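Visitor: coords please:
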Amino acid sequence: MKSTIASAFIGLSLLFANATQAASLAPQWELTGFSQPESVYVSPEHEWIYVSNVNGNEPGFISKLSKNGDIEELKWVDGLGMPTGMGMFKNSLYVVDGTQVHIIDVESGKITKSLQANDAVMLNDLTVSDKGQVFVGDIASGKIYTQVENELVVWMEDKKIPHPNGLLAQGNTLFVANLARKLAQQFEPEEYGSIYKINIADKSLKMVNSSYRLGGLDGLTELNNSLVVSHFPAGEIYQITDKERTLLGTLDISTADISVDDSTDTLFVPFLLKNKVASYKIIND
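Guide: Purely as a prediction, here's the structure:
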């Protein structure tokens, strides 16, 4: 299980639909020395950037970076299993790790609680709403979990989202980027993933039209009331609205779970197979 994410999609051959390119990505800084960095978390409200490192068959860890591109502490939190997606609420960082979620106090760097999803197969990404509700996707089983007291329970399952990868809560809506119709090394065009929006109150589901069969979808974040999604391992980064999709840029192989600081229009990208993290300014042409 330790190298599942690093190896499962290396052979993907993706063919992407045409899109406009009215924006671009300008490199700012790049850092190396990570070990299979899978996810980056950043927000305008918090000082630091956090990076989850799968780290092969060794214990996984979380790195702490400055927004200027300095490594504050490479192994800020160590001894984890296979950490992947992250989210934050107040002063707590939520980190997915296999079939559980750790809650870390950002002041002390200590795990205060761990939530278990007893029937989960492979949890991957996580998001926390502005009300503090936690959502976690099981990329293998297609289930989406939420926190009830001290455990994770199934919140929703829909056949339209068989492999939920990226998750993003915005107000009363949960956006979910589906990887594809199946987990495989080769996808046919009709099997490519799309983005769906779910009404949190009644769980009604609708596809974001401009994302229809966009590709093997991974990281999902927001930028000025739009969505930004990455394609692992092709390196495509798209900005999505209800009406159109814009190709922001094509990066190196293995772009994984991205994050955006929309106060500065800055994109942060972990390169899972390159052991590096990079920062890009999003420039509207």
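Visitor: all contacts plus neighbour counts: C-alpha atoms, from now on.
Guide: Fine.
Visitor: burial measure for residue 161, as a count.
Guide: 25 (other Cα atoms under 10 Å).
Visitor: ok, it touching residue 175?
Guide: No. The pair residue 161 / residue 175 is not scored as a contact, 11.1 Å apart, by Cα atoms under 8 Å.
Visitor: Please name the residues that touch the closest residue in space to residue 224 that isn't next to it in sequence.
Guide: Distances taken as Cα to Cα, 6 or more residues apart in numbering place residue 262 nearest to residue 224, at 6.4 Å, with adjacent residues excluded. Going by Cα atoms under 8 Å, 6 or more residues apart in numbering, residue 262 touches 43, 44, 222, 223, 224.
Visitor: If you tally nearby residues, what's the number for the second one?
Guide: Translated: residue 44. Residue 44 has 11 nearby residues by other Cα under 10 Å.
Visitor: just checking, it touches residue 261?
Guide: Yes. Applying Cα under 8 Å as the test, residue 44 and residue 261 come out as touching, 5.7 Å apart.
Visitor: what are the ranges of the helices in the stretch 1-150 of the chain?
Guide: Secondary structure of the stretch 1-150 of the chain (DSSP state H, counting those that start in this stretch): helices at 4-8.
Visitor: That one: strands as residue ranges?
Guide: Ranges of strands within the stretch 1-150 of the chain are 23-32, 37-41, 49-53, 60-65, 71-80, 83-89, 92-97, 100-105, 110-116, 123-128, 134-138, 143-148, based on DSSP state E, counting those that start in this stretch.
Visitor: Export these as CSV, with columns for mean neighbour count and distance to residue 195.
Guide: Output for the strands of the stretch 1-150 of the chain, formatted as CSV (neighbours: other Cα atoms under 10 Å; distance: least, Cα to Cα, whole Å):
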stretch, mean neighbour count, distance to residue 195
strand 23-32, 15, 21
strand 37-41, 29, 19
strand 49-53, 27, 24
strand 60-65, 23, 28
strand 71-80, 16, 30
strand 83-89, 25, 17
strand 92-97, 24, 21
strand 100-105, 22, 24
strand 110-116, 16, 27
strand 123-128, 28, 14
strand 134-138, 27, 14
strand 143-148, 20, 15
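Visitor: Proceed likewise with the subsequent sequence, for comparison:
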Amino acid sequence: MLLKKHPLAWALAALLPTLPFTTTLADNAHLKGVGFATPEAMEYEADSDTYLVANINGSPFEKDDNGFISKLSPDGEVIELKWLDGASDDIALNAPKGMVTQDGKLYVADIDRLRVFDLSSKKQLDDIVFPGSSFINGVSPAPDGGLYVTDSGMAPGFKPSGTEAIYKVDAGGKVIKLKSGKLGHPNGVYAKGDTLWMVTLGSGQLRTMTLDGTETSRMTLPFNRLDGLIVTNDNRLITSSWKAKGVYEITPDDHLELIVGDLESPADLGYDSKRNRLLIPLFLKDEVVIYSLED
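Guide: Sure, this is the predicted structure:
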């Protein structure tokens, strides 16, 4: 049961799938029918205390310029469904995926590049292009002020494209390829301290590395199609799996603990560090879940 504290209310809400509404129960919320379109990623923007949702709005491979970013309040209200809209003349946004905010900017993975936006003005800045890439997907801030970025190496039909890679973008915007080759189709990535973690879409692995990409350990989970990856305030390492239909903690002794299950296509996770909440987009359902990690 998704919302453990209120099973009856959750069951009643599920009887109304065609109506646009937000079910808010204690510290959890489930937003459906509000206009999301293939939501792939969520991000907490601390300065404005809001949540951002990356909507592919169609195929994750097409350069159709119809992707958009939604802005939500922590109460689960849609502040602006198309806060950044690829359909606008001054915004280019095809199939937005992983996002991070850093130093007043929003970085959005978009097929073969990162789109960069000024958060205060919403002005689109210069793209960061990854030559030869095909499926730029996961993004994490780097401890030194740069970024880590994954290319899942996928072509239309989710066929391997041969471009799998992990990149480092330094603080000046220079793109450095750290690793390439058969990497299990990299997806979620997260850096903290002197450690870099990555989960894989194809091989279902958690790979632990140093910040220069040198692998130090590898754990194969009992399921694949891993997507999001975050680390909480209390250092819990959490990932999502489409195959397992859930969000799991990977403990320091390599055990798995289910946090929330019965989720269809849980994609790139966000984390509200102020309230200790998971932000979970449901890719195939056009819905998002806000889930409290507080007891």
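Visitor: rewinding a little: could the strands of the stretch 1-150 of the first structure go into a markdown table alongside distance to residue 279 of the first structure?
Guide: Compiled in a markdown table, the strands of the stretch 1-150 of the first structure are given as follows (distance: least, Cα to Cα, whole Å):
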| stretch | distance to residue 279 of the first structure |
| --- | --- |
| strand 23-32 | 5 |
| strand 37-41 | 11 |
| strand 49-53 | 11 |
| strand 60-65 | 12 |
| strand 71-80 | 13 |
| strand 83-89 | 18 |
| strand 92-97 | 21 |
| strand 100-105 | 24 |
| strand 110-116 | 27 |
| strand 123-128 | 21 |
| strand 134-138 | 26 |
| strand 143-148 | 30 |
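Visitor: Residue 253 of the first structure: which of those is closest?
Guide: Comparison of the strands of the stretch 1-150 of the first structure against residue 253 of the first structure by Cα to Cα identifies strand 37-41 as nearest, at 12.8 Å.
Visitor: So what's the residue count around residue 132 of the second structure?
Guide: 9.
Visitor: likewise residue 265 of the first structure?
Guide: 14.
Visitor: Can you name the residues that contact the nearest residue to residue 173 of the second structure once chain neighbours are set aside?
Guide: Spatial nearest neighbour of residue 173 of the second structure, chain neighbours left out: residue 128 (7.1 Å); criterion: Cα to Cα, 6+ apart. Residue 128 of the second structure makes contact with 113, 114, 115, 116, 173, 175, according to Cα under 8 Å, 6+ apart.
Visitor: How much space separates the residue nearest to residue 224 of the first structure from residue 281 of the first structure?
Guide: In this view, residue 262 of the first structure and residue 281 of the first structure are 10 Å apart by Cα to Cα, to the nearest Å.
Visitor: And for residue 56 of the first structure?
Guide: Residue 56 of the first structure sits at a distance of 30 Å from residue 281 of the first structure (criterion: Cα to Cα).
Visitor: before we move on, what about residue 178 of the first structure?
Guide: Going from residue 178 of the first structure to residue 281 of the first structure by Cα to Cα gives 26 Å.
Visitor: higher neighbour count, the two?
Guide: Neighbour comparison, residue 178 of the first structure and residue 281: the larger count goes to residue 178, with 29 against 18 (by other Cα under 10 Å).
Visitor: Just give me the match in the second structure for the more buried one.
Guide: Mapped onto the second structure by TM-score structural alignment, residue 178 of the first structure lines up with residue 200.
Visitor: ok, the nearest residue to that match once chain neighbours are set aside - how many residues close by?
Guide: Distances taken as Cα to Cα, 6+ apart put residue 186 closest to residue 200 of the second structure, at 4.4 Å, once the chain neighbours are dropped. Residue 186 of the second structure: 32 surrounding residues under other Cα under 10 Å.
Visitor: which position in the first structure aligns with residue 186 of the second structure?
Guide: Checking TM-score structural alignment: residue 186 of the second structure goes with residue 164.
Visitor: contacting residues around its match?
Guide: The contact partners of residue 164 of the first structure, taken as Cα under 8 Å, 6+ apart, are 137, 138, 139, 142, 143, 144, 176, 177, 178, 179.
Visitor: Repeat that for residue 280 of the first structure.
Guide: By Cα under 8 Å, 6+ apart, the neighbours of residue 280 of the first structure are 25, 26, 27, 28, 29, 266, 267, 268.
Visitor: Verify the contact between the fifth one and residue 69 for me.
Guide: Yes. Proximity of residue 29 of the first structure to residue 69 meets the contact threshold set by Cα under 8 Å, at 6.2 Å.
Visitor: Common neighbours of the two, please.
Guide: Counting by Cα under 8 Å, 6+ apart, the residues touching both residue 29 of the first structure and residue 69 are residue 279.
Visitor: Just give me the neighbour total for the counterpart of residue 131 of the first structure in the second structure.
Guide: Under the alignment defined by TM-score structural alignment, residue 131 of the first structure is paired with residue 144 of the second structure. Using other Cα under 10 Å, residue 144 of the second structure has 10 neighbouring residues.
Visitor: And residue 145 of the second structure, by the same measure?
Guide: Using other Cα under 10 Å, residue 145 of the second structure has 12 other residues around it.
Visitor: Next: residue 274 of the second structure.
Guide: With other Cα under 10 Å as criterion, residue 274 of the second structure counts 10.
Visitor: can you tell me which residue in the first structure aligns to it?
Guide: In the first structure, residue 274 of the second structure lines up with residue 263, judged by TM-score structural alignment.
Visitor: for the closest residue in space to that match that isn't next to it in sequence, what are its contacts?
Guide: Excluding its sequence neighbours, the residue lying closest to residue 263 of the first structure (Cα to Cα, 6+ apart) is residue 44, at 6.0 Å. By Cα under 8 Å, 6+ apart, the contact set of residue 44 of the first structure is 261, 262, 263.
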